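Trainee: Build me a model from this:
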Amino acid sequence: MFVRDVHPILSVRRERGYPDVVSREPFRSDVGNLRPEGLVGPAEGARVSFWKRLRARAGASLNAKSEAGALLERTQVGHAEVVHLAGGVPHRARLFASSLAPDPQYRLVIVDLPERTLDELAAVLPVGTRGVRLVPVPSGEDLSLVDGQSLAEAVGSSVVLPLGAVRPSHAGVSFDDPRIDGRWVRYRPGAEASWAGRRLPQPPWDVPGTLAETRSLEGEVVAEPLPSGVWLRAAGDDRWTRAARARLTRWVPCRSDEIIVALGAEGLAPLSVEIVSRWWESFVGPHRELLRFVQVGPVRTDAGEPAGQALADAIGTEIVFYCGLPVHSLNGPEVVALRPDGSHGWSLFAHTVTYRPRESSVLPAMTPTLHSYRKPIPRLPKVTTGVYRYDSDTVVEVVPAGLWIRGEAEPDYSDFVRTLPPDPRTPTVFHNSSDGEMTAHHWQCAEEVAERLRRTTGAEVRVQPTDGIEPAPPTSWMSHPGKQAPVPEIDVPATQQPADEEEPLVLLMQLVGGHDAPTEDREAAVPEVAPAAKVIEMAEIAAADPVPDPPVVPEQTAPAASVPDDVRDRALIREAWPEHFAGVGDTEDLDAFTDLMAARLHLGPLGLEARRPDADTSGPLAALGRRAVEGLSGLARHRGVTAAAVAPTPDQWARLGEHGVLVEPGLCAMSLAQPASGTGTTDLLIWSMTGRVVERPGGDGKGVLFPPGTSFAVLEVIEPRENERGRVLLRELSDLKSRAQSLDDLILSSLRQSAERWRRTSASETVLNTEGEVGRLPGMPAENVLEGSTGR
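Mentor: Below you'll find the predicted structure:
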């Protein structure tokens, strides 16, 4: 017969900071403890523990347990087990357990119980030689109410309990209050309690000392433990430190092969390199080579040099420095650039670089070398560290700011490109602009790589030549080493935690793998910008004399036949040209096929007829143009030279001589073949950036279509002379605001080479434009369509 009575050792009040010093006091449980009747006195606890252990090893049934113990359950969730009340695992416990990494030393047991049932843990804990680690759920009951020593005696193995409040971190937990040196305490049967680390999961370098306790350094600088290492920062406003601490705790993973040393924080005073150097000297032991520095705030350096170089000079040895913030996404470890507001930018290719100290203070610093990185493009053969072969004459090199397309021979300015910091808003693909005949090829390769990155990442990618290169515009403290951000004007009640600290960890981990929402600030640093060019609209060209104001007429409703309708347009196209839809049938993709066929028909004579000013706006030709625009979506882009044969009028020559920008309101068709030598008076060459490659209706070749609204910059105009054709060279502009003069020169050189090569080609080798897909200049009125061009 068993009775319930006062249990003298149930409650253990640990004094903060001293896990082996406890104060015992009687604690009356709401449920009570089972013990043999008549056992009283100081030895009661030990005898009860022995009885519990004996009964558990004998395989006692649940019916022999107390009423409260029978209401507890232990359920496997992920890498952990959850102890909870009968009736199902609570949602918060399941979410928390799913985010934890496995513990190689102990069995992880998540405790989600009310205070009145904590004394019944021994009834549901696993019994065996492997110890258990008890972890409370976020905002759960404090496990300091549990007597770890008695629990270890009851289960017959080690029991590890947290000393201090814990909260979720990346794949584990961290201690909530950095001002109190929280730790894990290990209790073993018949042995004294001992220190069991500060971090979960626990890396090999998690030992008592510098990385396990908060220390005050000189000049109001604090060394604060992190799950991933340590954070050196200046004392400051708690609103800034809380935000930075949450970011470093939740996002930066704890790794066994490196120790993160985070430097500074946004909004705090700049960190001194001398203080960091002295902290490094105090960090002695075999784990020093695992230190990896991460700059997350301002660091004061001489003349604004990189913090990594200044620190290497001060320490006098090599150091490894992160190019951004290391995080862990759904795709694995990544390093992301930090935007000025602390949000994550793009995923960097260069992860860490090695800085080496100067041999003398009067000598220039050595270029940092790539230490770790990710492969930029799959299946490219590796040439050397961070360099991959793109084709027979071109390599792709990983640099901190992005990627660099160059030849095998390194140019003289290689070190400068390798020291450019990343722009947190967008990656940059550099290309050599002084490689002679290979210049255009490297530029085209850079565009191909950038387009591939756009498709795979969904991010904006900037292509920039290496001549006239400039650093990214100042966007954060990284561009202002000595600048301190103002204190944010926000009100956080003392009794209320910031909202971001309550966000579930699993959700945060999922957010890393996503893409950031587009921001309004999308301007990028570019080389020397050409003067703003005049935009030539078609209305301006068509009106040689002032046009009088149109008469005022009453508003009229457009007839139903002229109102665009997708179904009606497609029906008109299939009815007008049924030969192109024979055998297609009524399939689910018929509408998409009709749109694609409309684009293909625009490369032939029908396209020229549809672009005439007197074309019917409600018939099949108008429907052909509308559906052709839809048919271009999803087609491959063409980057390179396109051609046509035209015959500009004198007025058009005059306007072309202004070297302005032509805006085409409709579809613009070009050929991929050499212009027909016997057609027109002038060769038109356009460098395409976003033109879509479209197959001709008969399947005998391909052309390029530009969607309505495309802008073209006039680069060169040469009027025809006796026995010599004229030449007009245009460049498609993808962005009018960031038109780079260096790219104009680069594309002009490539277009001239193509025009000269075609000029030397004999007439017998010339490929005629048999489909007659081009007959006018883009952005010009259509009256100058070549006579007979629709019949070629």
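
Trainee: CA atoms for contacts and neighbours, from now on please.
Mentor: Noted.

Trainee: Next, the buried residues of stretch 256-275.
Mentor: Neighbour-count burial for stretch 256-275, with 16 or more other CA atoms under 10 Å as criterion, is recorded at 258-273, 275.

Trainee: oh, I was asking about stretch 498-516
Mentor: With burial defined by 16+ other CA under 10 Å, the residues of stretch 498-516 counted as buried are 504-506, 509, 512.

Trainee: Please apply the same query to stretch 317-328.
Mentor: Going by neighbour count (16+ other CA under 10 Å), the buried part of stretch 317-328 is 318-328.

Trainee: Inside strands: which ones of the residues you listed?
Mentor: Helix and strand membership here follows DSSP state E; of the buried residues of stretch 317-328, those in strands are 319-322, 325-328.

Trainee: and of these, the nearest to S749?
Mentor: The closest of these to S749 turns out to be Y322 (CA to CA; 39.6 Å).

Trainee: Need the three-state assignment for the residue nearest the centre of the chain.
Mentor: The centroid of the chain falls nearest to W346 when counting by CA atoms, centre = their mean (3.4 Å). Here W346 is strand, with the state taken from DSSP: H, G, I helix; E, B strand; the rest coil.

Trainee: Let's compare: structure for the following, please.
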Amino acid sequence: MNLLAKRRGTQDGDRNVASHTIGNALVVHMRDSLRQEVRDLALGLAEDPEHQLVVVDIPADSSFSVWESAAKLLPRKRNGVRLVIGGRSRETTTLAGQWLSERLGRTIVAPDGSVMPGVDGSLFVDAGWGTGWVRFQPGKPPQRDGKRFPRPVWENAASFVDTMPTSAGSVAEPLPGGVWLRPRGPERILAAHRARLIETLPAQSEVCTVVLGCPGAAAVSLDDITRFWGWVPAEVRTRLRLLRFGPIAVSADMAFGQHVANAVGESVVCYAGIPVGSRTEPGIYLVRPDGNLGWRAFAEELGYSPQESGQQAAPELLRHREPVFGAEEIRPGAYRYAPDAVLEVVQSGLWLRPPQETANAVSIRTAEADAGRQLVLFDESSPESASRMRQLAEDVFGRLDPHTRRLSWVAPASSVVRRRIEVVGKAAGFIESARPSTPEPVTQVLQIAGPPSVEPSEAPGGVGSALEADTPTEVHPLRLESSPVRGDSGGPASVTDPGPAPIRATGVPETTAGMGTATVLDPPAAPSGPAGPRETATPRNATPPKGTAAPKGTAAPKETSAPKSGITEAPAGPGSGTPTAPAQPDRATAETPPRLENSATTPPGSPTRTEPAGELITITQPTPAPEAAALIPKRGLDEERTWLRRALSQEYSAVANSVGRVLSEHPGFQGALGRSSGRLLADAVAVRLYLSGAGDQVDPALRLGQVGPHVPFARCTVSGLSRLPSHRGAAVFSVTLTAREWELYRSRKLFSEWGFISALTAPCAKQQAEHDVDVLVWSMTSRRTKLLEPEGDATPDRVLFVPGTSFKLLDLVEPEEGKRGQIVLRELGAGEIDASGRVDRNRASLDDLAMSSMRRKMETWAESKGTARTADSAAPRFQTLPGLVRTDRTGE
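Mentor: Modelled structure (predicted):
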């Protein structure tokens, strides 16, 4: 009957799912239910020469049979598939990508994060640190594939993929068309401008736009710009185009581009305004102080070279648009307008002058533009030619396009030198008072009174941690469906940009709490395999950081490592504890996380029932108090790192050099080492020590909710693991279980783990020979530890789940004669647990996709030859089921 029901469900799915080719994409949707916004999205998507574009529009709670039917509708081709799924959680999209890759035997590129449509059919995927497009290939671990489609040639540089801090008050945030160097807040100001930049700044293939500042917010400093410049590889710097969008803390004695060139010691290229329109040939529009558009620039790109102190030269005109039709260009930017006159493109507009150079030529070419008025200047230095130049200027004015003419004035060239605009002739408009054509010097710079406040935000690791302030990343989830901009009051934010290509702020990103502050989003680190000292490595006189002191009367927690065997089984009493859900990734702070729905809690150290002293039993893990949890505290980790260097000084010194060498030789750490080498090294050393024998006693104490020196050690380990590659897909290890442990796993579906869980990317033949149960876990956030494994005693295929990760039991099969037992778990994503700890029960499709993918992975593993993958010293780390702990009757 079950087989017939399954077959009938698949057939129903075939009848209910349909596909149509729309534009460059194949759209898979429920029959007779194709939404207009999905149709419009597919119709406008750019072509992908390497992959088949597939837009999926099926309900979020669709059954597994619907996904199976959708897979059957995809043509059988050899090239890969770029999957666009809107309105889904990150767990759904990544699971679907992995499952389709195994199901079809093809490369699948799927979004890990929210999808935002951009200019000319481009797509931008972002939801914070570590998110973007992910490439799934059969039999291979997933790989990040940038944030932008089509992918620009410059995106390979790490500086353009994740939000990075440039100082205590500013960050570099990725945009579809480049990077936004901006202050941290306030979010009520940032939100509308972010939406504008995401929707209108084109992602040019060869050019990366670096947007500087935010209108109405604090200024970014020259140090922020030079620091970011240093992160960019030398071969990519020639592709950068600097764009002044808001205030910059530089004086007005020369152009900001000249300040930057002098500071970095290299030539820089600046946009005169903001690119708008096509990804291949955008128009450049001046930016008003409030962020709205001004007139379309004639001088589009300006080059600045380093100058000696006190010297100033006119910028080089690198790109411009033709001012009038039919004029002969005699040199770049200069046209023969009449036998006795030259029409030259300058920053402030156009300049009519005699063929010979004039005395004030450098000052006129240096004068910066005013976004509110485009000037047609005429040279009046010679009384004989002044009247003629003014007449020709008025003629040029009449030939401008209507929009530019409405914002234009005719004025003598000397007025920009004097910084006064005198309107003459037939020019339109009236100027009430003389105003400088360049901004006033910025004298106030962002002041930071103490460290910035740190709020938790969503990150891709198993625990969403608010990490140290030197690696902030702000998250702004984006929606596939467009929506009007919302201000603080909830009303639509109006945008009144004049011009032929106005910017409309639609599809604004939905901001998360804490974005307006210094949100630290280093991806949550998934701690690696446990390792610990045979004796507690903390000296007795070492003082742990505040909030993590050892219990009164003790210098360190009592060792609680469980023996390999001899565990006494005991049935659970009615008050047996049930673990609570870990904090969601945007709430990974040292606070008690919400409880899982319908779960009881056990106070730290409380037994489930009375047993004879000295005997070990298995219980579900109690929920730790904030001071006993390995979650990253809001205040950061400076105290924990200081404690680590002092308390474990000998162990730290023994491995610091080798760890530092590994970090310096790995490309992924080079940029971070330049910004926070001391903090990064301390965290990496903690990971190495944890993976060695120094970490053996960490997990038992964490699982029992004990307070002691293991807590700061574990927190540093969590932070260090955040830099390591994540593992998405099946993970496995083998165990031998007691009757009590089978009973606990049969009695509930949800488990939370407060220590580190070790697993492998493929089965270990040695483990399987010693144990009769395989534990398979579908991982979303575990971390690969190969890079920091102990030298000479490594387990290179190990992955670690961080403390606070929750799991859902999908299947349980006890071992029989000649048949291995099996426990199948799925890591719960952040979107499945709300703030109160309730778990979304309507995620059956995720369970089905995970089960199907793991079955296929097991088939692949069965065909491969068994390999011993675990070092002998690390073997005990793989003997713990998530959510359980072995302890004596007192829980000590």
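
Trainee: Among the ones in strands among the buried residues of stretch 317-328 of the first structure, pick out the one closest to R107 of the first structure, please.
Mentor: Sorting these by distance to R107 of the first structure puts H328 at the head of the list, at 24.0 Å, by CA to CA.

Trainee: Spit out the contact partners of the residue lying closest to that closest one once chain neighbours are set aside.
Mentor: If the residues on either side of it in the chain are set aside, H328 of the first structure comes closest to E334, at 5.8 Å by CA to CA, 6 or more residues apart in numbering. E334 of the first structure makes contact with 326-328, 347-348, 351 under the criterion CA atoms under 8 Å, 6 or more residues apart in numbering.

Trainee: Secondary structure element holding E334 of the first structure?
Mentor: strand 332-338 (DSSP states H and E).

Trainee: now that strand: how far from the chain's centre is it?
Mentor: A distance of 7 Å separates the centroid of the chain from that of strand 332-338 of the first structure, by CA atoms, centre = their mean, to the nearest Å.

Trainee: In the first structure, what residue corresponds to I198 of the second structure?
Mentor: Superposed on the first structure with TM-score structural alignment, I198 of the second structure falls opposite T249.

Trainee: Next one: the closest residue to its match other than its chain neighbours from V461 of the first structure, what distance?
Mentor: Across the structure, with CA to CA, 6+ apart as the measure, the residue nearest T249 of the first structure apart from its sequence neighbours is S169 (5.5 Å). Going from S169 of the first structure to V461 of the first structure by CA to CA, to the nearest Å gives 32 Å.

Trainee: Look at the two and report which has more neighbours.
Mentor: Set side by side, S169 of the first structure and V461 give different neighbour counts by other CA atoms under 10 Å, the larger being at S169 (29 against 20).

Trainee: check contacts around the aligned residue in the second structure for that one.
Mentor: In the superposition onto the second structure, S169 of the first structure corresponds to G118 when matched by TM-score structural alignment. By CA under 8 Å, 6+ apart, the contact list for G118 of the second structure reads 124, 176, 198-200, 202.

Trainee: Go again with 7 Å.
Mentor: Contacts here follow CA atoms under 7 Å, 6 or more residues apart in numbering; on that basis G118 of the second structure touches 124, 198-200.

Trainee: Across to the first structure, which of those residues hold up?
Mentor: Of these, the contacts whose aligned counterparts also meet in the first structure (both residues aligned by TM-score structural alignment, their matches' CA atoms under 7 Å) are 124, 198-199.

Trainee: From those residues, which land in strands?
Mentor: Among these, the residues falling in strands (DSSP E) are F124.

Trainee: from the kept ones among the contacts of G118 of the second structure, which is closest to Q444 of the second structure?
Mentor: Proximity to Q444 of the second structure was ranked across those by CA to CA; first place goes to I198, at 28.7 Å.

Trainee: Wait, that closest one touches E173, no?
Mentor: No: proximity of I198 of the second structure to E173 does not meet the contact threshold set by CA atoms under 7 Å, at 11.1 Å.

Trainee: does I330 of the second structure belong to a helix or a strand, and which?
Mentor: strand 328-331.

Trainee: Would you check the span in the first structure matched by that strand?
Mentor: Aligning strand 328-331 of the second structure against the first structure (TM-score structural alignment) gives residues 381-384.

Trainee: circling back: got the contact list for the strand holding I330 of the second structure?
Mentor: Contacts of strand 328-331 of the second structure (CA under 7 Å, 6+ apart): 335-336.

Trainee: now stretch 89-97 of the first structure
Mentor: Applying CA under 7 Å, 6+ apart, the contact partners of stretch 89-97 of the first structure are 77-78, 80, 110, 112, 137.

Trainee: run the last query once more with 8 Å
Mentor: Stretch 89-97 of the first structure is contacted from outside by 75, 77-82, 84, 110, 112, 137-138, 168, 504-506, using CA under 8 Å, 6+ apart.

Trainee: out of those residues, who has the most neighbours?
Mentor: Highest neighbour count within these, by other CA under 10 Å: V82, with 27 neighbours.

Trainee: Now do the contacts for the equivalent of that one over in the second structure.
Mentor: When the second structure is aligned by TM-score structural alignment, the residue opposite V82 of the first structure is V27. Residues touching V27 of the second structure, when contacts are defined by CA under 8 Å, 6+ apart, comprise 19-21, 42, 54-57.

Trainee: now, among those, which is nearest to M851 of the second structure?
Mentor: Relative to M851 of the second structure, and with distances defined as CA to CA, the nearest of the contacts of V27 of the second structure is V56, at 21.0 Å.

Trainee: Can you report how many residues lie near the closest one?
Mentor: Summarising burial for V56 of the second structure: neighbours were counted as other CA under 10 Å, giving 19.
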